[in-house]
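1. return a 3D structure for these sequence lines:
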Amino acid sequence: MLQEVGHLWNICRSPIAEAVFKKMATDASVVDKWRIDSAATSTYEIGNPPDHRGQACLKKHGVPMMHVARQVTKEDFLTFDYILCMDESNLSDLKKKANSVKNSKAKIELLGSYDPEKQLIIKDPYYGHEEDFENVYQQCVRCCKVFLERNS
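-> Now for the predicted structure:
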C-alpha cells in the first residue's frame, strides 16, 4: 500500500503523484496489489479537487485523475506500508504524527529519494506556472517508476 503526501493542501503535488503511480501500476497490471491514495498534513483544502493546472498537465499526458483532498489520519500510519512525501517539512510533520500512533507500520520517505536524477525535493508548483506543474509531473514519473520497479 502506498500513500503520497504532498504539501499542506493536497491539491498539487500529491494528487499528481497518486495519479501517475495509479497509471503506472495499471499499465503494469499490478494495480490490484496496491492501495494508492494521497493526503495532506493540514485541513486547508479538505473536500476540494486538485488544482486545475495539475489536472490540465495530467490530461495532456493521458493520465486520469480522480481525487478529493483529505487529511492524513492516524489509521493511515497503521494501514499503509509506505507514506511518501514531497519535502522536508512534510517529512518532519509526518514523522511527528507517526510517533504519536501506537504500532505505526508505515515507512515514511521522500518520494524524491527514488529520483534517478537525484532531485530530492519535489517543489510545490502552486505559486508557479504550467511549466512548474510539468516539472512536478516529470519528477513524479521518474520517482514512481523507480519505486514501482523496486517494490513489484
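
2. please count neighbours and contacts with C-alpha atoms only from this point.
-> Fine.

3. ok, which stretches of this structure are strands?
-> Using DSSP state E, the strands of the chain run over 2-5, 36-39, 82-85, 107-110.

4. can you name every helix or strand that the last one contacts?
-> Using 3 or more C-alpha pairs under 8 Å, 6 or more residues apart in numbering; DSSP states H and E as the contact criterion, the secondary-structure elements in contact with strand 107-110 are strand 82-85, helix 88-99.

5. of all the ones you listed, which one comes closest to residue 43?
-> When the helices and strands packed on strand 107-110 are compared by C-alpha to C-alpha, helix 88-99 sits nearest residue 43, at 13.6 Å.

6. and the residue located most distally from the centre of the chain, how far is that from residue 25?
-> Relative to the C-alpha centroid of the chain, counting by C-alpha atoms, centre = their mean, residue 102 is the outermost residue, at 23.7 Å. As for residue 102, its distance to residue 25 is 30 Å (criterion: C-alpha to C-alpha, to the nearest Å).

7. and residue 52, by the same measure?
-> 24 Å.

8. more neighbours, those two?
-> In terms of neighbours (other C-alpha atoms under 10 Å), residue 25 is the more surrounded of residue 52 and residue 25; the figures are 20 against 11.

9. enumerate every residue touching the more buried one.
-> Residue 25 makes contacts with 31, 34, 148, as judged by C-alpha atoms under 8 Å, 6 or more residues apart in numbering.

10. second chain to compare with the first, below:
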Amino acid sequence: MKINVLFVCLGNICRSPMAEAVFRKKVSSARLSDQIQMDSAGTGHWHIGKPPHEGTRSILKKKAVSYEGIIARQISTDDFKNFTYIISMDEANISEVEKLQKGKTDTLYAGKLLDFHPEFSGGDVPDPYLTGNFEEVYDMVDLSCTNLLAWIRRRESV
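-> A predicted model of the protein is given here:
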C-alpha cells in the first residue's frame, strides 16, 4: 500500500514545495520511496504552473535538497481521495482544506506541519514570501519533516 503525503500552503511556491522537497530527501534516504510518495499544493491559484520561489530554490540548493519537478498547483477535491496525510503550513490553510473536504475523504490525517516540531507544536510555519526568512522556515520544516516521517513509520509500520 502506498502512503501519500500532501503538503499545503497558500500559493505553493514557498513553504509547501520546501516541505515536499525536504520530505522527499528524507524518504529517499530512509529507502522508502517505493512506499511513501509526496506532493504539494496551494489553496490559492495565483502561482499555478510556476516553480518554487527563488528564496525556496536558493535555500534548498544551499542545503543540497533537490526541488526538481516541483511545480505549483492548486489543491483539488480529488486530493482527499489520493492522499493519506494532508499536512498544512498554517491555520488558514487548514480552514481552506476543511472547506474543500466536505466529509468526502480517504485521508487518515490532516493537520499542521509544526504539530511535529518539539518547540513550535501547534504553531504556524511563517510565510517567507512575506518575511523573507527562508533559513528559519527551512530549519522548522526540516525538523518537522524528520519527526513526521518517524511518526508515519510508527503509524504505518514501514
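
11. quick revisit: a markdown table for the helices and strands packed on strand 107-110 of the first structure, including distance to residue 108 of the first structure?
-> Listed next are these as a markdown table, based on distance: least, C-alpha to C-alpha, whole Å:
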| stretch | distance to residue 108 of the first structure |
| --- | --- |
| strand 82-85 | 5 |
| helix 88-99 | 7 |
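
12. quick check: longest helix of the first structure.
-> helix 130-150 (DSSP state H).

13. name the helices or strands packed onto that helix?
-> Under the contact definition 3+ C-alpha pairs under 8 Å, 6+ apart, helix 130-150 of the first structure sits against helix 13-27, helix 52-60.

14. which residues touch the shortest one?
-> Helix 52-60 of the first structure is touched from outside by 12, 16, 64-65, 130, 133-134, 137, with contacts defined as C-alpha under 8 Å, 6+ apart.

15. rerun at 6 Å
-> Contacts to helix 52-60 of the first structure, defined as C-alpha atoms under 6 Å, 6 or more residues apart in numbering, come from residues residue 133.

16. which part of the second structure matches that helix?
-> Using TM-score structural alignment, the residues of the second structure aligned to helix 52-60 of the first structure are 54-62.

17. how far off centre is the matching stretch?
-> 16 Å (C-alpha atoms, centre = their mean, to the nearest Å).

18. what's the mean deviation for that stretch versus the first structure?
-> In this overlay with the first structure, the average offset of stretch 54-62 of the second structure from its partner residues is 0.5 Å by mean C-alpha distance after the TM-score superposition for the first structure.

19. hmm, back to that, quick one, which of the helices and strands packed on strand 107-110 of the first structure is nearest to residue 152 of the first structure?
-> Of all those, strand 82-85 comes closest under C-alpha to C-alpha, at 13.4 Å.

20. against the second structure, where does the closest one fall?
-> Counting by TM-score structural alignment, strand 82-85 of the first structure falls onto residues 85-88 of the second structure.

21. tally of neighbours for the aligned residue in the second structure for residue 95 of the first structure?
-> Counting by TM-score structural alignment, residue 95 of the first structure lines up with residue 98 in the second structure. Residue 98 of the second structure has 12 neighbours, counted by other C-alpha under 10 Å.

22. what's the distance between residue 98 of the second structure and residue 64 of the second structure?
-> 34 Å.

23. over to residue 47 of the second structure?
-> Noted for residue 47 of the second structure: a distance of 24 Å to residue 64 of the second structure, by C-alpha to C-alpha.

24. pick out whichever of these two has more residues nearby.
-> Of the pair residue 47 of the second structure and residue 64, residue 47 is the one with more neighbours under other C-alpha under 10 Å, namely 18 against 11.

25. buried ones in stretch 70-78 of the first structure, by neighbour count?
-> Across stretch 70-78 of the first structure, burial judged by 16 or more other C-alpha atoms under 10 Å covers 70-72, 76-77.

26. and the two most separated of those?
-> So, the buried residues of stretch 70-78 of the first structure by C-alpha to C-alpha: farthest apart are 70 and 77, at 14.6 Å.

27. which residues touch the aligned partner of residue 11 of the first structure in the second structure?
-> Under the alignment (TM-score structural alignment), residue 11 of the first structure pairs with residue 13 of the second structure. The contact partners of residue 13 of the second structure, taken as C-alpha under 6 Å, 6+ apart, are 52-53.
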